[in-house]
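Colleague: coords below, sequence missing:
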């Protein structure tokens, strides 16, 4: 059995998702950043709270999986999720991940505090979405993440994104909506944040990955510290090619995927693309049931 651990980014956060988070992780976040995780609707409008909360939740899930002697064969993080993926791969420590994500979220918020964000269009190809962006002729709107063949994200000014979304609806899109991401992530607008990460990572000790890591910026499988580091620093300025990442995972012989918290969006995407793949979504299943299923599937494979 070959397992893929999936780490979502922003968008799946919800009040109460940290109810079971261990106190030591909450204290660790506060000690390292000065931020107290409050886990409510108001604070989840703030990029710093969102990113630190999701990271903390994913660090907890990693601990849970490791406690039942699970290790990934492949890891894939979407945007913010690259830091959880790097921890799971043994590249980055919990402490450094928290400090880096705090810096990342702070710089993102400073760069574009209001009026910017992300949108998503379902039902049109990337080429069609690119044509619509050119038609509106508005500055600061970029074609961004490719989550599936017919699901493309936009980044930039909310004014411009809304104009593209209106055009998308007129041209037959199944869905066209603003995402719960308060920054123009995965666009050239995030260069200043990437520069800050470049400087910070010069002081971070990284370890060679103990499994395959799939990069955001081109979807490739990598096994070196430098490649993982490059992805963590620069993924804010490039689109996430998630569809390519999942195709590569399939080529690597993955037969089981575990999506850590929060949410289940990527389980749905991967099930649509690869319906025979076995899936576990930790937002919907406790660690005991997760352990039971993984052991059961291993016995079947053996």
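Modeller: Structure received. Keep in mind that what you see is a predicted model, and the values were worked out from it rather than measured.

Colleague: drop to CA atoms for contacts and neighbour counts, all remaining ones
Modeller: OK.

Colleague: For this protein, just list every one of the strands.
Modeller: 3-7, 74-77, 116-122, 141-148, 151-157, 175-178, 212-214, 221-222, 256-259, 278-281 (DSSP state E).

Colleague: Show me how far the second one is from its chain's centre.
Modeller: Think strand 74-77. 10 Å (Cα atoms, centre = their mean, to the nearest Å).

Colleague: Which neighbouring elements make contact with it?
Modeller: strand 3-7, helix 81-88, strand 212-214 (3 or more Cα pairs under 8 Å, 6 or more residues apart in numbering; DSSP states H and E).

Colleague: again, 6 Å this time
Modeller: Helices and strands touching strand 74-77, by 3 or more Cα pairs under 6 Å, 6 or more residues apart in numbering; DSSP states H and E, are strand 3-7, strand 212-214.

Colleague: Save the strands of the chain as TSV, and put in mean neighbour count and distance to residue 85 too.
Modeller: Listed next are these as TSV, based on neighbours: other Cα atoms under 10 Å; distance: least, Cα to Cα, whole Å:
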stretch	mean neighbour count	distance to residue 85
strand 3-7	24	6
strand 74-77	27	5
strand 116-122	24	23
strand 141-148	24	17
strand 151-157	27	22
strand 175-178	18	26
strand 212-214	27	8
strand 221-222	18	13
strand 256-259	22	11
strand 278-281	19	16
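
Colleague: Of those, which is nearest residue 91?
Modeller: strand 212-214 (10.0 Å; Cα to Cα).

Colleague: quick one: that closest one to chain centroid distance?
Modeller: Its chain's average C-alpha position is 14 Å from that of strand 212-214, according to Cα atoms, centre = their mean.

Colleague: What of stretch 292-302?
Modeller: The chain centre lies 28 Å from the centre of stretch 292-302; the measure is Cα atoms, centre = their mean.

Colleague: buried ones in it?
Modeller: By neighbour count on 16 or more other Cα atoms under 10 Å, the buried set for stretch 292-302 is residue 294.

Colleague: Out of the helices and strands packed on strand 74-77, flag the one nearest residue 301.
Modeller: That would be strand 3-7 among the helices and strands packed on strand 74-77, by Cα to Cα, at 12.4 Å.

Colleague: Between helix 81-88 and that closest one, find me the angle.
Modeller: Inter-element angle recorded for strand 3-7 and helix 81-88: 140 degrees (by axes from the mean of the first three to the mean of the last three Cα atoms, to 10 degrees).

Colleague: Which elements pack onto strand 3-7?
Modeller: Looks like strand 3-7 contacts strand 74-77, strand 256-259 (3+ Cα pairs under 6 Å, 6+ apart).

Colleague: hold the first one in mind and look at this next one:
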């Protein structure tokens, strides 16, 4: 039996996330205080009280989701669950990869919060508002989606392979709209334009990749205490230099989540714990690898249940 911890990405945020953890566990409260101090503002207040449109801003959602994940992890560790002793691998969806690396000790909590604030701002600013877009394509083979992106006549690519027949495309607005139309023509069950502020994980994010290369060069980093399965390469990594390379590639590259879950299943992982806000990754995992069980750790009750199971 082998355990992996996974960490959610953008879209899992909700007003109130993490508040119950902070109230139940002093270790969790300290995480939120440290993130607030690192950013020089009360992000925790936005997370717990809203307004929702402010929390949803990329520059807030990214460090906020990381903070909830680390608060849940610290609460677990306070109950005697050691990441190093109990967990074989960690991985995170997009920004969640930073949470995974923080959990595994590669980056400090304060540095991770600042990196995600830089990442959120850089991704937001890489493309002028209204010029980029993303769309979810449901129920169409990957090759057909890639063909549609190529035929669309502009910058457009598969940004997320989430599994369960769900692919997300990203790029220039006109090209994404045309690719979505072509996907419908090719037999997609649905092609849904997403309400996002920028074309994440596309070549148009090049300026954000440059910003992250610069930011990552300036922070301290250590080898993770457990291997991190990277989004863009789907292999376990422990070398800090390779980790940084993969994080830079990830800004413009594909989040290969379906392959990540399949890799876990093929390499002996029997249970995936989703650490942090929401249940998005657990839902995806159930559709990708039916023999792998899932559990969530986002509330005090979840912490108690996971501690009992992992104790």
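Modeller: Structure received. Fair warning: this is a prediction, and the values are worked out from it, not measured in the lab.

Colleague: Take the helices and strands packed on strand 74-77 of structure 1 and lay them out in JSON lines including distance to residue 148 of structure 1.
Modeller: Formatted as JSON lines, these follow (distance: least, Cα to Cα, whole Å):
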{"stretch": "strand 3-7", "distance to residue 148 of structure 1": "15"}
{"stretch": "strand 212-214", "distance to residue 148 of structure 1": "16"}
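
Colleague: Report the separation between residue 266 of structure 2 and residue 258 of structure 2.
Modeller: 12 Å (Cα to Cα, to the nearest Å).

Colleague: Which of these two has more residues huddled nearby?
Modeller: A count of neighbours by other Cα atoms under 10 Å puts residue 258 above the other of residue 266 of structure 2 and residue 258, at 23 against 11.

Colleague: For the equivalent of the more buried one over in structure 1, list the residues it contacts.
Modeller: Aligned by TM-score structural alignment, residue 258 of structure 2 pairs with residue 243 of structure 1. Contacts here follow Cα atoms under 6 Å, 6 or more residues apart in numbering; on that basis residue 243 of structure 1 touches 147-148.

Colleague: Which residue, other than its chain neighbours, is closest to residue 56 of structure 1?
Modeller: Spatial nearest neighbour of residue 56 of structure 1, excluding adjacent residues (Cα to Cα, 6 or more residues apart in numbering): residue 25 at 6.7 Å.

Colleague: How about residue 42 of structure 2?
Modeller: Using Cα to Cα, 6+ apart, the closest residue to residue 42 of structure 2 is residue 36 (5.1 Å).

Colleague: Just tell me what that neighbour corresponds to in structure 1.
Modeller: Matched across to structure 1, residue 36 of structure 2 falls on residue 30, judged by TM-score structural alignment.

Colleague: what about that match, distance to residue 99 of structure 1?
Modeller: Relative to residue 99 of structure 1, and taking Cα to Cα, residue 30 of structure 1 is found at 10 Å.

Colleague: Repeat that for residue 239 of structure 1.
Modeller: From residue 239 of structure 1 to residue 99 of structure 1 the distance is 24 Å (Cα to Cα).

Colleague: quick check: the lengthiest helix in structure 2 aligns to which part of structure 1?
Modeller: Across structure 2, the longest stretch assigned as helix under DSSP state H is helix 58-78. Helix 58-78 of structure 2 corresponds to residues 47-67 in structure 1, going by TM-score structural alignment.

Colleague: sorry, back to before: looking at the helices and strands packed on strand 3-7 of structure 1, which is closest to residue 230 of structure 1?
Modeller: strand 74-77 (13.7 Å).

Colleague: what span of structure 2 lines up against that closest one?
Modeller: The aligned range for strand 74-77 of structure 1 is 89-92, by TM-score structural alignment.

Colleague: ok, average deviation of the matching stretch from structure 1?
Modeller: In the superposition against structure 1, stretch 89-92 of structure 2 averages 0.7 Å from its aligned positions (mean Cα distance after the TM-score superposition for structure 1).

Colleague: contact partners of that stretch?
Modeller: So stretch 89-92 of structure 2 is contacted by 4-8, 97, 100, 226-229 (Cα under 6 Å, 6+ apart).

Colleague: what would those look like in a markdown table with distance to residue 210 of structure 2?
Modeller: Shown next, in a markdown table, are the contacts of stretch 89-92 of structure 2 (distance: Cα to Cα, whole Å):
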| residue | distance to residue 210 of structure 2 |
| --- | --- |
| 4 | 31 |
| 5 | 29 |
| 6 | 26 |
| 7 | 24 |
| 8 | 24 |
| 97 | 18 |
| 100 | 22 |
| 226 | 28 |
| 227 | 25 |
| 228 | 22 |
| 229 | 23 |
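
Colleague: now the match of residue 36 of structure 2: how far from residue 13 of structure 1?
Modeller: From residue 30 of structure 1 to residue 13 of structure 1 the distance is 19 Å (Cα to Cα).

Colleague: neighbour-wise, which of the two wins?
Modeller: Higher neighbour count among residue 30 of structure 1 and residue 13: residue 13, with 22 against 15, using other Cα under 10 Å.

Colleague: the helices in structure 1, which residues?
Modeller: Under DSSP H, structure 1 gives helices at 23-33, 47-67, 81-88, 94-111, 126-136, 158-170, 191-201, 225-234, 242-251, 265-273, 287-301.

Colleague: got the angle for the longest one vs helix 81-88?
Modeller: Okay, so that is helix 47-67 of structure 1. Using the same axes, to 10 degrees: helix 47-67 of structure 1 against helix 81-88 is 30 degrees.

Colleague: tilt between helix 47-67 of structure 1 and helix 23-33?
Modeller: Interaxial angle, helix 47-67 of structure 1 versus helix 23-33 (the same axes, to 10 degrees): 140 degrees.

Colleague: What separation is there between the counterpart of residue 217 of structure 2 in structure 1 and residue 195 of structure 1?
Modeller: In structure 1, residue 217 of structure 2 lines up with residue 202, judged by TM-score structural alignment. Distance of residue 202 of structure 1 to residue 195 of structure 1, given as Cα to Cα: 11 Å.

Colleague: Likewise for residue 244 of structure 1?
Modeller: 26 Å.

Colleague: ok, these two, which is more surrounded?
Modeller: Per other Cα under 10 Å, whichever of residue 244 of structure 1 and residue 195 has more neighbours is residue 244, with 21 against 13.

Colleague: surely the more buried one meets residue 219?
Modeller: Yes: Residue 244 of structure 1 is within contact range of residue 219, at 5.2 Å (criterion: Cα atoms under 6 Å).

Colleague: Sweet, I'm off.
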